[in-house]
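> A structural model of the following input is requested.
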Amino acid sequence: MAGGVLAVLLLMTGCTGNGEATGPTQQTPSRSAPSVSPSSTSPLAVESAPGVSLSSRPATPTSLAPGELIALNQNLIGAAWDNDVAQARQLIAAGADVNYEDETEQSAFLIAASEGYLELLDLTLRNGADVHARDSYNGTALIRAAERGHADVVRRLLETDVNVDHVNNPGWTALHEAIILGDGSPRYVETVQLLVDGGADVRLPSQRDGLTPLQHATSRGFQDIAAILRNAAEQ
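Okay, here's the model as predicted:
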């Protein structure tokens, strides 16, 4: 029974029975993109890979065998990279887990944050996304979005209880990354303003070099960002 349900779903979503998407998977060449294509990993490899997690979810409408659930989760990762919200919605409805992480510690939720896919992000949040989830850099979705200057995603995540001052392995918070890894353009200015308004500690130094966000902004000539930080520090 479950096998028949999955076969129908895979036909609807344009995927093969071994968990591979029929179309190419988009990946952004950055630190958040996985080193291998989600569709190139076999279900068995994903099942045994370190860092893979399946969070508890409510019972799905049908009973799925372990291999079928892994295939659904793999396909959800592929749909997330493609920003295919319609396919992601179908897979989630069939039982795919938005918190499932592949061998590169990517989940549909974390991918949506780093790539700036706001509609997909909302879909994952409505379906139990763990806002405290960490990537391979021990970074949160908020840090990933701030690094890319995705102000709309940052705004949405700040509506949750995500830790705005979480420090990742490089020793940076979301505010640090928006300045150190940003380019000072308007989208980064907006991102910094949102983080400051969201309670980010403007005096917290980077654990890597001991410099404050204001010192980093000043050294890079980001005058608008520096003004935001000075104003916040004086209040």
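
> all contacts plus neighbour counts: C-alpha atoms, from now on.
Fine.

> this protein: helices as residue ranges?
2-13, 43-48, 66-81, 85-93, 108-115, 118-126, 141-148, 151-157, 174-180, 186-197, 213-219, 223-234 (DSSP state H).

> can you say which of the ones you listed is nearest to Asp102?
helix 43-48 (6.5 Å; CA to CA).

> give me the buried positions along that closest one.
Residues 43, 46-47 are the ones in helix 43-48 that count as buried (16 or more other CA atoms under 10 Å).

> again, but for stretch 161-169
Buried residues in stretch 161-169 (16+ other CA under 10 Å): 162-168.

> ends of it, what's the gap?
21 Å (CA to CA, to the nearest Å).

> what does that stretch contact?
131-132, 137-140, 142, 158, 172-175, 195, 198-201 (CA atoms under 8 Å, 6 or more residues apart in numbering).

> swap the cut-off to 6 Å and go again
The contact list for stretch 161-169, computed with CA atoms under 6 Å, 6 or more residues apart in numbering, reads 131, 137-139, 173, 200.

> and those residues, which two are the farthest apart?
Tyr137 and Ala200 (19.8 Å).

> of these two, which one has the most company?
Between Tyr137 and Ala200, counted using other CA atoms under 10 Å, Ala200 has the larger neighbour count: 21 against 15.

> contact partners for the more buried one?
Applying CA under 6 Å, 6+ apart, we find Ala200 in contact with 164-165.

> so how far is Glu147 from it?
15 Å.

> that older thread, show me the one of the helices of the chain that comes nearest Asn99.
Among the helices of the chain, helix 108-115 sits nearest to Asn99 (CA to CA), with 6.6 Å.

> what does the closest one rub up against?
Counting by CA under 6 Å, 6+ apart, residues outside helix 108-115 touching it are 77, 80, 98, 120-121, 124, 141, 144-145.

> for Gly210, state which of those is nearest.
Nearest to Gly210 among these, with distances taken as CA to CA, is Arg144, at 21.2 Å.

> residues near the closest one, how many?
What Arg144 shows, counting by other CA under 10 Å, is a neighbour count of 29.

> now the second one, please; I'll put the structures next to each other:
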Amino acid sequence: MRRFSLLALAIGTAGSAIAQTAPSASDIASYAGLHLAAHEGDVDEINRLIAAGADVDIRDRSQRTPAHIAGFASHDDALTALANGGADMNALENRAYDVLTIAAVADDPELVSLAMELGNAPDQITSVYDGTALIAAAHLGHHDVVARLVEGGAPLDHVNNLAWTALIEAVVLGDGGPDHIKTVQILVDAGADKSIGDSDGISPLQHAISRGYAEMVEILK
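Okay, here's the model as predicted:
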């Protein structure tokens, strides 16, 4: 009973989490300078403003830098221009997300790879859960992103403050469908530690068995 209660509490907490939030219409209406150029993907204006001495890491009211805005808008060229202009690619906004985790949640593999190429560390701790971009992607079953992050050196066995790894999240917060099955396969093939359990010592395999996720069970055995 205690194990069920703790797990239910953790799942409920994860589901109601303060998630990353893209700029609202009112945010966008207030933008000027680099924030506006990043939102619009205007590389020429980004380069002009940086050359004129604009603060490349200026923050909006939610502590988003222009790089965050380019990430939310999926403007790869704008992000590259900002990074080339000295933007901090590991900056965190007010909900502790970086560009890499924004791209991971958006299921944007190309932006994930670009962010890492531009210096966004795949092992950075992000979100209110002290997680990583890999955990966020595994949670959502974004297997192409998971593969890119694994290739980029993301830590496979990081444990967040819910006591979950990427592998556990793919099982516990997944739906047992093809996307989460592929995610589990990628993590296991990469060497994720299948023996790490949650705060009650329940392993990913045990979670998969209890949910009737037969294909995951075969991968995790």
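
> related to what we said a few turns ago, could the contacts of stretch 161-169 of the first structure go into CSV alongside distance to Arg187 of the first structure?
Formatted as CSV, the contacts of stretch 161-169 of the first structure follow (distance: CA to CA, whole Å):
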residue, distance to Arg187 of the first structure
Val131, 22
Tyr137, 23
Asn138, 24
Gly139, 21
Thr173, 18
Ala200, 17
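
> from the residues you listed, pick the one nearest Arg31 of the first structure.
Taking the contacts of stretch 161-169 of the first structure together and measuring to Arg31 of the first structure by CA to CA, the closest member is Tyr137, at 9.3 Å.

> OK, contacts around the closest one?
Here Tyr137 of the first structure is in contact with Asn169 (CA under 6 Å, 6+ apart).

> that one pairs with which position in the second structure?
Here Tyr137 of the first structure is matched to Tyr129 in the second structure, going by TM-score structural alignment.

> same deal with Asp102 of the first structure?
Using TM-score structural alignment, Asp102 of the first structure sits opposite Glu93 in the second structure.

> that older thread, ok, now how distant is the match of Tyr137 of the first structure from Asp88 of the second structure?
Distance from Tyr129 of the second structure to Asp88 of the second structure, by CA to CA: 22 Å.

> and what of Asn47 of the second structure?
16 Å.

> go on, Tyr31 of the second structure?
19 Å.

> again, but for Ser210 of the second structure
43 Å.

> swap in Ile69 of the second structure?
From Ile69 of the second structure to Asp88 of the second structure the distance is 13 Å (CA to CA).

> same deal with Val56 of the second structure?
8 Å.

> comparing the two, which residue is more hemmed in?
Val56 (21 against 18).

> got a list of what that one touches?
Ala87.

> repeat the analysis, applying 8 Å as the threshold.
Per CA under 8 Å, 6+ apart, neighbours of Val56 of the second structure: 34, 50, 65-66, 82, 85-87.

> nearest to Asp200 of the second structure, of the residues you listed?
Closest to Asp200 of the second structure, out of all of these and judged by CA to CA, is Thr65, at 38.9 Å.

> and the closest one, what's its match in the first structure?
Under the alignment (TM-score structural alignment), Thr65 of the second structure pairs with Gln74 of the first structure.

> correct me if wrong: that match contacts Leu44.
No - counting by CA atoms under 8 Å, Leu44 is not a contact partner of Gln74 of the first structure; they are 11.1 Å apart.

> could you report the neighbour count for Val184 of the second structure?
Neighbours of Val184 of the second structure (other CA under 10 Å): 31.

> same check, this time on the one 10 residues further on
Applying other CA under 10 Å, we find 17 other residues in the vicinity of Lys194 of the second structure.

> from Ile135 of the second structure, how far out is the alignment partner in the second structure of Asn168 of the first structure?
Structural alignment (TM-score structural alignment) places Asn168 of the first structure against Asn160 in the second structure. Counting by CA to CA, the gap from Asn160 of the second structure to Ile135 of the second structure is 8 Å.

> got it, and Glu110 of the second structure?
18 Å.

> quick one, which of those two is more surrounded?
Ile135 (31 against 15).

> contact partners for that one?
165-167, 169.

> to which residue of the first structure is Asp144 of the second structure aligned?
Aligned by TM-score structural alignment, Asp144 of the second structure pairs with Asp152 of the first structure.

> in space, what's closest to that match - neighbours in sequence excluded?
Spatial nearest neighbour of Asp152 of the first structure, chain neighbours left out: Leu118 (7.2 Å); criterion: CA to CA, 6 or more residues apart in numbering.

> what lines up with that neighbour in the second structure?
Counting by TM-score structural alignment, the partner of Leu118 of the first structure is Pro109.

> number of nearby residues for that match?
Counted with other CA under 10 Å, Pro109 of the second structure comes out at 21.
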